[in-house]
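Student: after the sequence you'll find the predicted model.
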Amino acid sequence: MLRLTELTLPLHHADEALPAAICKRLRITPRELVRHVVARRAHDARDKANILLVYSVDVNVKDEAATLARFAKDRNVQRTPDTRYRFVAQAPEGTASKRPVVIGAGPCGLFAGLILAQMGYRPIILDRGKVVRERTKDTWGLWRRGVLNPESNVQFGEGGAGTFSDGKLYSRIKDQRNLDRKVLTEFVKAGAPSEILTEAHPHIGTFRLVTMVESMRETIESLGGEYRFSSRVDGLDIAVDSTGERRIRGLHLHTGETIEADHVVLAIGHSARDTFEMLHAAGVYVEAKPFSIGVRIEHPQSWIDTARFGADAGNSILGAADYSLSHHCSNGRTVYSFCMCPGGTVVAATSEVGRVATNGMSQYSRNERNANSGLVVAIDPARDYPGDPLAGIALQRHWESLAYVAGGSTYKAPAQKLGDFLAGRSSQALGEVTPSYRPGVHLTDLSQCLPDFAVTAMREALPVFGRQIPGYDHPDVLLTGVETRTSSPVRFTRGETFQSLNTAGLFPAGEGAGYAGGILSAAVDGIKVAEAVALSMNGPALPVAL
């Protein structure tokens, strides 16, 4: 089978146009084309008056060798890659070794647990939160009634923060082993729509993610894995040998229980601040990491669709339009869009009492009234929070606390119209954009809960973005604060065996460890770490080329 890439057709092409284009591109007759399957489909809307669909297609032809030879120097005609996943190890029968433990049941922990279970290692998966449906009720408790459960919310519980998001399943990671394909395949098995295997920018949405997470839990348990919810890890048992090597020996839960463990996957997510502090106090190597701070910006989705797709706005193939923006400012800061959610809502994402943090979420249909995205400013440890590896946490808490006060101290979020933000005045009334944030917004001046450098940079960037996307800087566009959880503010650095630099047997993984950003990359990192754990359990720890 051959993989034909970069095959372009008009948006409104007829069904028969694709096989005709394949034959033309390969210089074969229709009789020589045995079969074709779409491997990937994207769209090119740079010219909104002439939007193109861009295909990668797997084809069977009658004389494959001759066709391939004819295009020997054409990188867009190659053999179809083998994307089947192959396990790197299998649990030896009759071993008495301790079971591996995975801390965290978000995308990273979920796939670490799944791969370990599929390899026969019967992992124990701990999560401080609740099963996904109970967690959903608690999350709605904040959104509808302003009642926060610090252990069961957008950040904590089965499925992790990705459950209440747009469910994007694409990233910028480069992976020679196509581990992202393994992730997507497992999601389809668990109930995701099959088109995520072919769409260039697949997504799932919250409601579907809930049922998929439940299905994958059932798979892990059927393979001998064990889940323990409402099980927060509050301490580590670390042994130090005569050479000074530190090694994990067990975990202390908040319930008073101790679990013996010498292989632990640390997949705790980017908001487990108390756990970060516990790990630092226990001497686990940690360093500060860059992240970003800003707001969510909200437009009517129809404005974005028209700006991006012109007359083809609303086309079912194109779906709800998204965007990606970036601007390097005169004060040395970079402002960029983050976690863009077409047809979605702005959500309350705090996990701590007396603080407000925002995020974005979409359902699979992406048919809500508004589009929203993070409008954030990049910050870094050396410049903004030097000297202490946990200083980024303090910075996040500071601005989230001010946002709580600016919102009225009721978990309402502070909000401001874009025109007022640019003019430096407090907003008094809403305009054309209706806020989607629940439990509601309080109109105010957002500059009181953002760093001055971020306010200055955003005020410079917004008109620039308005020239790129007409209507983006409309005065009635709504800004809702604050966005602080773009990524983990720390990195638990690991070595070439995927273990902590100074604590053997501890495998930092995913977003919370500073090694991923989003559902797909976190899941892929979970697979890599699970493989490293398996290789370590099967013998001496060796460098892992994954």
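Tutor: Received it, and whenever you're ready, just let me know what you need.
Student: C-alpha only now, for contacts and for neighbours.
Tutor: Will do.
Student: give the contact list for the closest residue to Leu2 other than its chain neighbours.
Tutor: Leaving aside its chain neighbours, Leu2 sits nearest to Arg79 (4.4 Å; criterion: CA to CA, 6 or more residues apart in numbering). Shown in contact with Arg79 (CA atoms under 8 Å, 6 or more residues apart in numbering): 1-3, 68.
Student: can you check Ala541 too?
Tutor: Ala541 touches 497, 535, counting by CA under 8 Å, 6+ apart.
Student: from Glu368, how far off is it?
Tutor: To Glu368, Ala541 is 50 Å away according to CA to CA, to the nearest Å.
Student: same question, Asp63
Tutor: Asp63 is 49 Å from Glu368, by CA to CA.
Student: return the subset of the contacts of Arg79 lying in helices.
Tutor: Here DSSP state H is the test, and these give Leu68 as lying in helices.
Student: okay, the contacts of Arg79 in CSV with distance to Pro150 and neighbour count next?
Tutor: What follows is these, written out as CSV (distance: CA to CA, whole Å; neighbours: other CA atoms under 10 Å):
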residue, distance to Pro150, neighbour count
Met1, 52, 16
Leu2, 52, 20
Arg3, 49, 20
Leu68, 59, 17
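Student: this is the comparison structure:
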Amino acid sequence: MIRLNQVKLPLDHTDDALQKYVLKALSISAEQLTDIHIFKRGYDARKRNAITLIYTLDVTLADVDEEAILVHFVKSPDVRKSPDTEYKYVAQAPDNLTERPIVIGMGPCGLFSALLLAQMGFKPIILERGKSVHERSKDTFRFWRKGELNTESNVQFGEGGAGTFSDGKLYSQVKDPNFLGLKVKQEFVAAGAPAEIIYVSKPHIGTFKLVTMVERMRRKIIALGGEIRFESRVEEIHIDDAQITGVTLNGGEVIKSKHVVLAIGHSARDTVQMLSDKGVYLEAQSFSIGFRIEHKQELIDQSRFGINAGNPILGAADYKLVHHCKSGRSVYSFCMCPGGVVVGATSEKEAVVTNGMSQYSRSERNANSAIVVGVSPSDFNNDPLQGIALQRQLERQAYILGGSNYDAPAQRVGDFLAGNEAKPVGEIEPSFKPGVKMIDLSSSLPDFAIDALREALPAFDKKIRGFAAADTMLTGVETRTSSPLQIKRGRDYQSVNVKGLYPGGEGAGYAGGILSASIDGIKIAEAVALDMLLEK
């Protein structure tokens, strides 16, 4: 096959435009063109009233000397031999397998570690502190409706991880030379995701689809010999001469293994404390704090797409913003959810945490995003546990400011920028579940964060007119953008000071979203499998 890059066509191009482009570009006849496969489709919306679609195509030809074509286009970066994107397993478990690897956590990283280990025949044991995704959904919606929190079954904890109750975005900036992201998407499609996620540049799935997909992936793991235990919190890891030997569960059961994948997510603070107490090496790393901001989705659509707003190929518009403050701090948008809602995402009692969520349709009237300020390790004495303490302090403060009932503190942007007392909700209704209390948000974050946000919002308004309009809604607080620590690992993906412990995903500081965490899970599964074979 031959790959064509940077194939640019108008947004409203005809059905046969791709074929015409390929025939002309390669100077071939229609009889010589067997198939056109869309590898990727994105768009250029810099000229919002003249949006261009940009394709990467894999073309199959018949009765054509492909090598001659490649030689002819040798100086063109846009005509190349199609790469081999098929995933190849690095190992296969022996029939006399005596040890089973343990995977702690069933978010994206743990899910794909377990799936790949199962596909390679290693029959992993998966330990998830929360409930199955169906039961977890009941607990989560009960919290949003009634404010009744289950600290072991919520937005953060349970089958599918925090990504289950999100926008389900599947794009990342991680380098992926081995096309592991494609393997992730193919597994998602096999589990029921829309086929388009394979090729669109900004694929997303949405919460309701993710729930059923996770259930199907669980069944596949079990069918391949894996074992999944819900409501099984790891209380202790066992280390003998710098080698992990097993774990103790919350019921006291001990499970032995020399290969343990640690995919705990960024909210398992009790587990992090246990790891620190056991001497596992941790390092502080930067994270961010801020608010959720809400606009009417039509404002964002018009700003990004102009007369093309509402085009089904484009869908609901998103944005990505960054501002570098005079203080040296950076303020940026994060986890933007077009046509979504803001939801309570705490996993601890008497704390308020915000997050964004949307369905596949992205049809809610508001767009929301985190607008956050960078926090560096020097802000918390380079101590990873103090980074957690700072998050917890802000979350508990938000709980009090919101009325001590899991409602979130909120304020209109106009009042926030002017430093005024909070006025009632204006044109934009907050979507936060369970609810909001309108207050002055200036006491909800450290002064450096408030100052940075007040500088950044008017700057963002210059990029998206109306972004800092008076009735725009801010809801606090956003604190769990990423983990404030990294569980250091070597090139073999094992902890730098505990052999057999494989930290991965967002909680270990090696990913930032569903796709990157899933890719990390695949890499860890490969490392575990190869190490287990070496021991044989």
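Tutor: Happy to help now that I have it. Keep in mind the model is a prediction, meaning the values are calculated, not measured.
Student: show me which of Asp63 and Glu368 of structure 1 is the more surrounded one.
Tutor: Between Asp63 of structure 1 and Glu368, counted using other CA atoms under 10 Å, Glu368 has the larger neighbour count: 16 against 12.
Student: average offset of the longest strand along structure 2 relative to structure 1?
Tutor: Counting by DSSP state E, the longest strand found in structure 2 is strand 33-44. Compared with structure 1 after fitting, strand 33-44 of structure 2 has a mean deviation of 1.5 Å; criterion: mean CA distance after the TM-score superposition for structure 1.
Student: list of residues touching that strand?
Tutor: The contact list for strand 33-44 of structure 2 (CA under 8 Å, 6+ apart) reads 19, 23, 51-62, 198-202.
Student: where do the strands of the stretch 301-450 of structure 2 begin and end?
Tutor: Along the stretch 301-450 of structure 2, the segments classed as strands by DSSP state E, counting those that start in this stretch run 322-324, 330-337, 341-344, 354-357, 366-375, 408-412, 436-438.
Student: what's the matching range in structure 1 for the fifth one?
Tutor: Strand 366-375 of structure 2 corresponds to residues 370-379 in structure 1, going by TM-score structural alignment.
Student: could you dump the contacts of Arg79 of structure 1 to CSV with distance to Ala413 of structure 1?
Tutor: Shown next, in CSV, are the contacts of Arg79 of structure 1 (distance: CA to CA, whole Å):
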residue, distance to Ala413 of structure 1
Met1, 54
Leu2, 53
Arg3, 49
Leu68, 59
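Student: show me which of the contacts of Arg79 of structure 1 is closest to Phe465 of structure 1.
Tutor: Phe465 of structure 1 has its nearest neighbour among the contacts of Arg79 of structure 1 in Arg3, at 37.4 Å by CA to CA.
Student: neighbours around the nearest residue to Thr198 of structure 1 once chain neighbours are set aside, how many?
Tutor: On the basis of CA to CA, 6+ apart, the spatially nearest residue to Thr198 of structure 1 that is not a chain neighbour turns out to be Arg40, at 4.1 Å. As a burial measure, Arg40 of structure 1 scores 19 neighbours (other CA under 10 Å).
Student: counterpart of Gly356 of structure 2 over in structure 1?
Tutor: Counting by TM-score structural alignment, Gly356 of structure 2 lines up with Gly360 in structure 1.
Student: contacts only, for that match.
Tutor: By CA under 8 Å, 6+ apart, the contact list for Gly360 of structure 1 reads 164-166, 296, 339-341, 344-347, 372-374.
Student: again, 6 Å this time
Tutor: Neighbouring residues of Gly360 of structure 1 by CA atoms under 6 Å, 6 or more residues apart in numbering: 165, 345-347.
Student: do the same with Ala14 of structure 1
Tutor: Neighbour list for Ala14 of structure 1: empty [criterion: CA under 6 Å, 6+ apart].
Student: one more: Val496 of structure 2?
Tutor: Val496 of structure 2 touches 488-490, counting by CA under 6 Å, 6+ apart.
Student: just Leu210 of structure 2 next, same as before
Tutor: Leu210 of structure 2 makes contact with Thr164 under the criterion CA under 6 Å, 6+ apart.
Student: hmm, 10 Å instead?
Tutor: Residues in contact with Leu210 of structure 2 (CA atoms under 10 Å, 6 or more residues apart in numbering) are 133, 160, 163-168, 188, 191-193, 204, 216, 359-360.
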